[in-house]
Each structure stands twice: as C-alpha cells, then as structure tokens.
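**Student:** The sequence and its predicted three-dimensional model are supplied below.
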Amino acid sequence: MSIKLKILSIWTPQSLLINELDRVAEVTTECLDKLLKEHSAESLNLLEDLVMEGNLEQRRALMAEGHNVRVNALIDAIGYEKAMEVGRTEMFKAGYKLGLEARGRLGVNENIRDTIKAAQILYRVLGIEFKVEKLEKNMVLMVKRCSLANYYSPETCRMMSAADEGVVHGLNENLNMLFKKRITEGAKECTACIKSKNQL
C-alpha cells in the first residue's frame, strides 16, 4: 500500500474532499449533458450550468439536484428504459475514468485491500460509508449510510450507481461490481456484488 493511500485512509483533508467532489460533479454532469445534447438538445438548453459552492454537504446537494434534473430530462426525452440503458452505459465509462485517475493519484496496487481502501476514500467524498464482506468466492459491498440517498430520486440513483461500478473497475480492472439493492428504492441498505475476473 502506498504511503499516500495509507495516510488518506486515516485522515482526508476537507479541501481534498471538496476538490474530489467537484471533479466527480464535473465528469458526471458533463456525461449527462452530452447525452442530453445527443437525445434532447432543447432540454439541455433549458438547464442551468452546475455551479459548485458552499461546504461539502451543500456541494453534494447541488450535484445531486443537478443529476436529478438531467436524468429526468433524459427520461422525458427518450423514455425510462432507453434512458437507463444509455445512461448507465455512459455513467460506467465516466466512473471508470474517475477510478483510473484516482488509482494513479493514490498509488493503488491491483490487490483487493488497496482497492477497498481507495474506494472508502472516494466514497467519503460522497458521504457514503460501506463495508465489504466475503461470502464464499464473491464479495458483497454494503452501504449503511449514503448522503446522496437524501437527495437522489430512485431513477437518478439507479443510473448514477453505474458510475460507482465503473469507479471500482477503474481502481482494479480485475473487479466487477453490480448493485442489487438501493436505499432510494426502499432497501435498508445498498448492496452490490463484487466478482473478480477469475471468478466470472
């Protein structure tokens, strides 16, 4: 484990959390805007640019509201099923990009321990606390607390969770994650299955 990853897993400065959140907001919002430009340019023209300001929690709320508005516009334009299909595909790519960036910055090695530590740092940015349990060959990620669940609609959460799946794959390309339950859909906790390539 790199020294940087070890230090940040213990203590992450507020300024770094804000910078990371702003980067997440930038990449994911650009992705949604690109989809709207392709499928409903008139909707995109009506949307306000996302301006990140305030403390960490205020920024999370601003990002989430920006996501909600854009996801709803995409659903209105092309329907729920198609919006989820194209939205989740592109969000996975956006998350993968963020995961690769974080992997380089944090010095993440391709082992599960490093991946989980790095994911915990990135999830701290979003106000998410999780634990990982191993059940036989597969791992299960369980989210007990999620700040974004206070703001996201179920539709937005379903689409944006693909970005989380992409981040994990970007941090460690041997791992694939898929959410099965979400707090925004009434579950007590979000759960996701994580499989390594040699188990697929």
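**Tutor:** That came through fine. Numbers count the residues shown, from 1 in each chain.

**Student:** rest of the way, CA atoms for contacts and neighbours
**Tutor:** Will do.

**Student:** residues touching the most far-flung residue of the chain relative to its centre, list them.
**Tutor:** Distance from the centre of the chain peaks at Glu42, with 26.9 Å (Cα atoms, centre = their mean). Neighbour list for Glu42: empty [criterion: Cα atoms under 8 Å, 6 or more residues apart in numbering].

**Student:** Just say helix, strand or coil for it.
**Tutor:** helix (DSSP: H, G, I helix; E, B strand; the rest coil).

**Student:** Distance of it relative to Glu30?
**Tutor:** Distance of Glu42 to Glu30, given as Cα to Cα, to the nearest Å: 16 Å.

**Student:** now do Ala119
**Tutor:** Separation of Ala119 from Glu30 (Cα to Cα): 22 Å.

**Student:** Between those two, which has more neighbouring residues?
**Tutor:** More crowded of Ala119 and Glu30, by other Cα atoms under 10 Å: Ala119, with 21 against 14.

**Student:** next up, a second structure to put side by side with the first:
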Amino acid sequence: MSIKLKIASIWLPDFILKRELDNVAKNTIEGLNDVIKRYVPWRMEELIEQDEILKGNAEKRRSIMANTHNRRVKVLIEELGYEEAVKIARNSMFDVGYQLGQNARQRLGVGNSFEDLESAAKIMYKILGIEFKIENKDGNIVMIVNRCDLSKYYTPEACIVLSAADEGVVRGLNENIQMQFKERITDGASECIACISEVKK
C-alpha cells in the first residue's frame, strides 16, 4: 500500500472531503448534462434554472448533488421512457465513474491488490457518506452498504443510474475487478448489496 493511500485511509481533512465531493458532483452532473444535451436539449434550460450552488457542509452538498441528479434522471425518463433513459444514463455514469476511479488510482498510488482496492473505495465512499463492509458469502465476494447518506435523497430511479458510477469507479481502480449492485436501500432493502468478481477475459 502506498504512503498516500495509507494516510488518506487514516485521515481525510474536511476541506479535502468537500473538494473531492465537489469534484464527484461536477463530473456526474456534467455527464448527465451531456446525455440531456444529446437526446433532449430542449429540457436543459429549465434544469439549469433549478440548479443550486454546491455549498455548505458535506451533508448539504450531498443533498444538493443528489437532488440535481434526481431532476436530470426524471427528465430523461419523461422524454425517453424508463428503459431507454436508464440504459443511456447508466452507460454515461459508468464512464464518468471509471475516469474518477482511474484518477484516484493515480493520485493515491493504488496497487493491484484487493486490499488497495478496498482501501481506496472506502476513501471515495467516505466522501459520499457511505459505509460498507466486504464479506465472503458462499464463495462469492459481496459489498454490503449499511449506511448511505445519499439514500435519504435519491429516487429509486436516480439510484439505479448513479450506482453505475460506483461500478465504474471500481473498474477504474482495478481493471481486473468488476462490481454489480443487486439490492438497493432506495428500493426498500435494508442494505445495498453488490457482487464483486474478476473481469472475465
């Protein structure tokens, strides 16, 4: 484990947490904006008019980000239909997450070990107000999210779309590992559960 990764795992100052949260918000919102501009550009102006400036403590910033995501996903579903909107938006969010994961890998010096991947993911999830544990269930590796601040704000549809960014982050942190959510708190589950496996080549 690199020194940068070890330090960040132990200590993440509030100003860095806010800065990284703002970066996640910027990239995910821009990713959804790109989809809207491509498929339903006539809805863009009304969304921008409703946007709030990202400010306040981390909790406030998360709520603003989540509600901004909610509005964009809602517009895409209204215009494109549920299945098409979710498919297109998830593809975009996976790409955004992948880039965020790759950037974090370089900045934190994340190696190829599963331990490094787990440590880096915990840092990135701390920024989002998410806590998780990794368990081996009947030979399957699963991530169990037992606390998610974003679940208080996300619609089920937005959560489905934005969870693709999480899946992209994991791939960006380690090209050999993939993650896929199976259960979500926003759908009424007590915990979010995601399966983690090696990428089939």
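**Tutor:** Cool, got the structure. Because the structure is predicted, anything quoted here is derived from the model rather than measured.

**Student:** now the helices: where do they sit in the second structure?
**Tutor:** Applying DSSP state H to the second structure gives helices spanning 3-10, 14-39, 44-50, 58-80, 82-108, 114-127, 156-173.

**Student:** out of these, deepest packed?
**Tutor:** helix 156-173 (a mean of 24; mean count of other Cα atoms under 10 Å).

**Student:** What range does that one cover in the first structure?
**Tutor:** Alignment of helix 156-173 of the second structure against the first structure: residues 154-171, by TM-score structural alignment.

**Student:** got the contact list for the matching stretch?
**Tutor:** So stretch 154-171 of the first structure is contacted by 67-68, 71-72, 84, 87-89, 91-100, 102-103, 108, 110, 115, 118-119, 149, 175-179, 182, 184-185 (Cα under 8 Å, 6+ apart).

**Student:** make it 7 Å
**Tutor:** For stretch 154-171 of the first structure, contacts defined as Cα atoms under 7 Å, 6 or more residues apart in numbering pick out 67-68, 71, 84, 87-88, 91-100, 103, 115, 175-178, 184-185.

**Student:** Against Asn68 of the first structure, how distant is the residue nearest the centre of the first structure?
**Tutor:** For the first structure, Asp164 is the residue whose C-alpha lies nearest the centre (Cα atoms, centre = their mean; 3.4 Å). Using Cα to Cα, one gets 16 Å for the distance from Asp164 of the first structure to Asn68 of the first structure.

**Student:** Give me the number of neighbouring residues for the closest residue in space to Asn176 of the second structure that isn't next to it in sequence.
**Tutor:** Residue nearest to Asn176 of the second structure in three dimensions, not counting chain neighbours: Val199, with 5.2 Å by Cα to Cα, 6 or more residues apart in numbering. Counted with other Cα under 10 Å, the neighbours of Val199 of the second structure add up to 12.

**Student:** same check, this time on Gln178 of the second structure
**Tutor:** The number of residues packed near Gln178 of the second structure is 20, by other Cα under 10 Å.

**Student:** what's it in contact with, if anything?
**Tutor:** 167, 170-171, 196-199.

**Student:** rerun at 6 Å
**Tutor:** Residues near Gln178 of the second structure by Cα atoms under 6 Å, 6 or more residues apart in numbering: 171, 196-197, 199.

**Student:** likewise Gly66 of the first structure?
**Tutor:** The neighbourhood of Gly66 of the first structure, defined by Cα under 6 Å, 6+ apart, contains no residues.

**Student:** switch the cut-off to 8 Å
**Tutor:** Here Gly66 of the first structure is in contact with 29, 50 (criterion: Cα under 8 Å, 6+ apart).

**Student:** go on, the one 4 residues further on?
**Tutor:** Residues in contact with Arg70 of the first structure, defined by Cα under 8 Å, 6+ apart, are 32-33, 36, 47.

**Student:** Which residue of the second structure is paired with it in the alignment?
**Tutor:** Under the alignment (TM-score structural alignment), Arg70 of the first structure pairs with Arg72 in the second structure.

**Student:** quick one: that match from Lys4 of the second structure, how far?
**Tutor:** To Lys4 of the second structure, Arg72 of the second structure is 35 Å away according to Cα to Cα.

**Student:** same deal with Lys182 of the second structure?
**Tutor:** Distance from Lys182 of the second structure to Lys4 of the second structure, counting by Cα to Cα: 32 Å.

**Student:** Not counting its neighbours along the chain, what's nearest Ser190 of the first structure?
**Tutor:** One correction, residue 190 of the first structure is Cys, not Ser. Once flanking residues are discounted, Cys190 of the first structure sits nearest to Arg182: 4.2 Å by Cα to Cα, 6+ apart.

**Student:** show me the residues around whichever residue in the second structure pairs up with the one you found that make contact.
**Tutor:** When the second structure is aligned by TM-score structural alignment, Arg182 of the first structure is paired with Arg184. By Cα under 8 Å, 6+ apart, the residues touching Arg184 of the second structure are 159, 190-193.
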